[in-house]
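*Asks:* Predicted structure and sequence below. I'll ask about it afterward.
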Amino acid sequence: MSTPWDTVIIGSGPNGLSAGVYLAQKGLRVLILEAADSLSAGTRTQELTLPGYRHDVGSAVHPLGYLSPYFQTLGLEKHGLEWVLPPASVAHPLDGQEAVLLSKSIAETAANLGVDAGRYQRLLAPFVGRTEELLRDALKPLGLPHSPLLLARFGLKAALPATLFQELFFKGERARALFGGCAAHSVLPLNKLFTAAVGYLFLITAHAENWAFPKGGAACIADALAACFAAAGGEIQFSTRINHWRDLPPARTYLFDTDPRQLVNIAGEQLPAAYRRRLGNYRYGPGVFKVDYALAGPIPWRDPRCAQASTVHLGGTFAELARGEKAAWRGRVADKPFVLLCQQSLFDPTRAPAGHHTGWAYCHVPFDSTQDMTAVIDRQIERFAPGFRDLVLARHTMNTQDLYAYNPNYLGGAITGGSVDITQLFTRPVARFNPYSTPNPNVFICSAATPPGAGVHGMCGYHAARGVAKRLGK
């Protein structure tokens, strides 16, 4: 007698949902099991502070979601997803001078970079109109590229440490700071190889389109993917926590949208000891401390142009950013950490009561840190927006342990799915020809612990699902 399911997916994050859509559209019988009573902890929206204030509990702004090569094939807008495109992607305020603004126009962005205007345009111009080509290769595991010359043009610079990249290609502090804020999304010390890749790629995406986010909250991405999955015949079962292999229903294949530790805890008896040991050596990197704000008004930026961007990078100069990132990596808390702040309610009135606003902010902290960074984050915002504290009606905070309790994929508060330094950039979670497979031919992994890593783009799930489909003869 055949099993009722071709594939059971553990976890309903964007990668689990993306894998489910791909497989269901192939005509396979697919079940997604979710431990919580709602979809995708990484893209969930809740009233965390006060009634009427809708906060993104996980991710907030999604440039790679909007540009995702896989999402673009799904027509998620037909399932209710509506993207908001702000006037600019990033504002990077600096002490005693105008903020740097990153917008879709390379010329406009370069115009506020002073001495580096020409250098910046030469660095970014080759990718204008070709971002889709680049992402198709950059958001995939190692293999033959579709556009080898374009990828090489990116990769030769991207392999550098961010510290060396900014010295080689920029002369002034404004361009260096803008690049450094983007590179700090890597959650690595900026002197490590390939940290330039994150900064460079984020600059490129900003010139394809201003960084987008979903109207109504990040949960709308998960809702649209789930609707697409249901339309293809897939099923989702909520409030079903899987602690052991025996908890799983019979299926031909299993796909884990979990971190490596959960994979071992659940499926360990199905995997060779040597493979389990290798997964046990997987490193997660620093965590984050997050604050959500209910605000009586918009953030009073010293430079009003900061209100044009969905995302604000707070951290001053490149040197200051680099010190903060190195501190978190080495187990220390920085006095002036890089703070990533999002202000979606400026462009999406569904997020807060009329005239009021939300704020979303985090800083990087050591793995599993329990130190309360609320005052530090408040101080970094107030540094560039005097009077900010007076607007705060309520706060909701999450330290690394709170984040792990909320989402077991965030071990130690590491929201990136694991460190992306040189030892794990191309070989996550372990070195295998097919990184989504395991030694058990019926067990696969598709979380952010696989290539291309963190981000709400669904590409880990898409690539993993292709391997599952091949295993099932589709």
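*Replies:* Good, I have the coordinates.

*Asks:* C-alpha only now, for contacts and for neighbours.
*Replies:* Fine.

*Asks:* so what's Leu346 up against?
*Replies:* Shown in contact with Leu346 (C-alpha atoms under 8 Å, 6 or more residues apart in numbering): 298, 307, 310, 357.

*Asks:* can we see that at 7 Å?
*Replies:* Contact criterion C-alpha atoms under 7 Å, 6 or more residues apart in numbering gives no residues in contact with Leu346.

*Asks:* For it, give its distance to Gly181.
*Replies:* Distance, Leu346 to Gly181, by C-alpha to C-alpha, to the nearest Å: 21 Å.

*Asks:* And Ala175, by the same measure?
*Replies:* 10 Å.

*Asks:* Check Arg302 too.
*Replies:* Distance from Arg302 to Gly181, by C-alpha to C-alpha: 19 Å.

*Asks:* more crowded one of these two?
*Replies:* Legend: neighbour count by other C-alpha atoms under 10 Å for Arg302 and Gly181, higher for Gly181 (27 against 19).

*Asks:* ok, structure two:
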Amino acid sequence: MTLLDAVVVGSGPNGLAAAVTLARAGMGVRVLEAQPTVGGGSRTVRVPELADDLLFDLCSAVHPMAWASPFLRAFDLGARGVELVAPEVAYAQPIDGGRAGLAFRDLDRTAERLGPDGDAWRDLLGPLAEQWRQVTALALGDKRTVRGMLAGVSGPAALASMVGPGLRFGSAVLEQGGPRWDRRFLTEEAKALLTGVAAHNITPLPSLGGAGTALLLAALAHADSGWAIPVGGSQVIIDALVRDLEAHGGTVETGRRVASWSDLPPARAVLFDTTPATALAVAGDRIGRARRAALRRFRYGNAAAKVDFVLSGPVPWRVPDVGRAATVHVGGTRAEMVIAEDTVANGLHADRPTVLVSDPSVADPGRVRGGVRPLWAYAHVPAGSPQDVTDEVVRQIERFAPGFRDVVVGSRCIPAAEMERHNENYPGGDISAGAATMWQMIARPTSAPDPYLLAEGVYLCSASTPPGPGVHGMGGWHAARRALRREFDVRSEPSLRP
């Protein structure tokens, strides 16, 4: 049997980023995917029981990182025919009383709409948006090495250029992740607007992990591209990666579940775009005892339950400008979201859950077919919940969009307990592939000096490694570059240009 240079287990964005990097360095690469289609959480699928013609994003739908990620910037999606379109309003947060916070791509316009909190919003996010390259490099680095923290920032003064933005970002995280988080803003609109982004982490708030996520994503909303929607759905990003992999001699096999080492073809290196638990089950005793013990201590987080809707028209938001955003955080005020996230953390369902809603047709009108459109929604729930949350999600949306029920043509729910059937990297519905606490965002999956190396020739490259969740490909890129140096003695990085 032919000896491959590398096998990648899993075809999510990280797995494909690793495969592309290796293939472009001249390695023979094969990607094995258990599902019938490639893409992991970035798949776009048809749901015949809902609508024949509509495309639904299975997990990820909105992509700030598709434009900002150092890996994807170098890969250049635009040159490969992937069109990223960002609406004028990046995200919105409706609250009771016919009010809403709106995050325009234009920072000054956002500040103007926030009234007495405008200057405070501008002071917090303006410098981070201005220095988004440095902030993104820090946030998406490998959390271990200077080289890994400078990805995407080049030049002789690269390291010096990171100091100011790093200190500014760290100070803002400490402020918004701790007891002082309520001191900056006066209005419920501003407080809720930032909290809705922090809630992406599905952790109690305030938290340092939530603050880091909120500040990075909120800054990118005011950077050059805003929060992008890929025209045609998330799958177009995956398809571009697969095309490049195959153009450089790599192959992808779907329907190939890897349950043990014997399921792998012979290869000099194996990279797992999986959870640590899956890597442990497959690699077994090849991983040293201490590392196995540390990987078993890796904690998974709480969950999301997905609801897909088919609508006969736009969501009838009480505040019409909310409908200009492709992403809407539906959770009410900061205080309400704190209660909802605490409830989930205590293993219970919130009466008014935090719900993330995306209408991709706001930015991509082609997603409307035959007079109907898809609507994507998540509700935060306890890990492993089997509950169908459709009614709770409808009630929350209806609260801020009276008449929403009247435009719902059909729906389906994927409870948290079933998310793993669609993507094994989401155990119990944990779409972050590991609790997104500040410690686990740094010491992910363990505190080892090399977070990707599991054993000789065995690597982990999933969202369970730095920098964590998101469609950015950085975990795969970091791991593949290490494998090239360690396993193949390739010191020069391959170009990712088209």
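*Replies:* Thanks, I have it. Only a predicted model underlies this, so the values are computations on that prediction, with no experimental measurement involved.

*Asks:* Could you report the TM-score for this superposition?
*Replies:* Here the superposed chains carry a TM-score of 0.96, computed using TM-score structural alignment, normalised by the length of structure 1; 472 aligned residues with a C-alpha RMSD of 1.5 Å.

*Asks:* Return the residue of structure 2 aligned against Asn281 of structure 1.
*Replies:* Using TM-score structural alignment as the criterion, Asn281 of structure 1 maps onto Arg297 of structure 2.

*Asks:* What lines up with Leu391 of structure 1 in structure 2?
*Replies:* Match for Leu391 of structure 1 (TM-score structural alignment): Val407.

*Asks:* Against which helices or strands is the lengthiest helix in structure 2 packed?
*Replies:* In structure 2, with assignment by DSSP state H, the single longest helix is helix 158-176. Judged by 3 or more C-alpha pairs under 7 Å, 6 or more residues apart in numbering; DSSP states H and E, the packing partners of helix 158-176 of structure 2 are helix 132-139, helix 208-221.

*Asks:* redo that, cut-off 8 Å
*Replies:* Helix 158-176 of structure 2 is packed against helix 118-130, helix 132-139, helix 208-221, with contacts defined by 3 or more C-alpha pairs under 8 Å, 6 or more residues apart in numbering; DSSP states H and E.

*Asks:* Give me whichever of these is most buried.
*Replies:* Using mean count of other C-alpha atoms under 10 Å, the stretch among those with the greatest mean number of neighbours is helix 208-221 (a mean of 25).

*Asks:* Gly410 of structure 2: what's it in contact with?
*Replies:* Counting by C-alpha under 8 Å, 6+ apart, Gly410 of structure 2 makes contact with 50, 309-311.

*Asks:* Residues in contact with the one helix or strand Ser18 of structure 1 maps to: which ones?
*Replies:* For Ser18 of structure 1, the element it lies in under DSSP states H and E is helix 14-25. Contact partners of helix 14-25 of structure 1, identified using C-alpha under 8 Å, 6+ apart, comprise 9-10, 29-32, 40, 42-43, 221-222, 225-226, 228-229, 232-234, 255-257, 446-448, 456-466, 469.

*Asks:* surely Pro300 of structure 1 meets Arg383?
*Replies:* No: with contact defined as C-alpha atoms under 8 Å, Pro300 of structure 1 does not count as touching Arg383 (10.9 Å).

*Asks:* What count of nearby residues applies to the aligned partner of Asp182 of structure 2 in structure 1?
*Replies:* Aligned against structure 1 by TM-score structural alignment, Asp182 of structure 2 finds its counterpart in Glu167. Other residues near Glu167 of structure 1 number 11, with proximity taken as other C-alpha under 10 Å.

*Asks:* for Gln371 of structure 1, same thing?
*Replies:* 12.

*Asks:* Repeat that for Asp53 of structure 2.
*Replies:* By other C-alpha under 10 Å, the residues close to Asp53 of structure 2 number 15.

*Asks:* From Thr203 of structure 2, how far out is Val7 of structure 2?
*Replies:* 34 Å.

*Asks:* more neighbours, the two?
*Replies:* The neighbour comparison of Val7 of structure 2 against Thr203 (other C-alpha under 10 Å) goes to Val7, with 28 against 25.

*Asks:* I'd guessed that one sits against Val270; true?
*Replies:* Yes: under the criterion of C-alpha under 8 Å, Val7 of structure 2 makes contact with Val270 at 4.9 Å.

*Asks:* Next, the contact list for the aligned residue in structure 2 for Asp348 of structure 1, please.
*Replies:* Mapped onto structure 2 by TM-score structural alignment, Asp348 of structure 1 lines up with Asp364. With contact taken as C-alpha under 8 Å, 6+ apart, Asp364 of structure 2 is in contact with 85, 229-232.

*Asks:* now do Tyr254 of structure 1
*Replies:* Going by C-alpha under 8 Å, 6+ apart, Tyr254 of structure 1 touches 7-10, 442-444.

*Asks:* Then it would be within a strand, right?
*Replies:* Yes: counting by DSSP: H, G, I helix; E, B strand; the rest coil, Tyr254 of structure 1 is part of a strand.

*Asks:* distance of it from Leu263 of structure 1?
*Replies:* 11 Å.

*Asks:* Does Leu263 of structure 1 belong to a helix, a strand or coil?
*Replies:* helix.

*Asks:* So what's the residue count around the residue mapped onto it from structure 2?
*Replies:* By TM-score structural alignment, Leu263 of structure 1 lines up with Ala279 in structure 2. When counting by other C-alpha under 10 Å, one arrives at 25 neighbours for Ala279 of structure 2.

*Asks:* and Met65 of structure 2, what element?
*Replies:* Per DSSP H and E: helix 64-68 holds Met65 of structure 2.

*Asks:* scratch that, Thr110 of structure 2
*Replies:* In this structure, Thr110 of structure 2 is located in helix 107-113 according to DSSP H and E.
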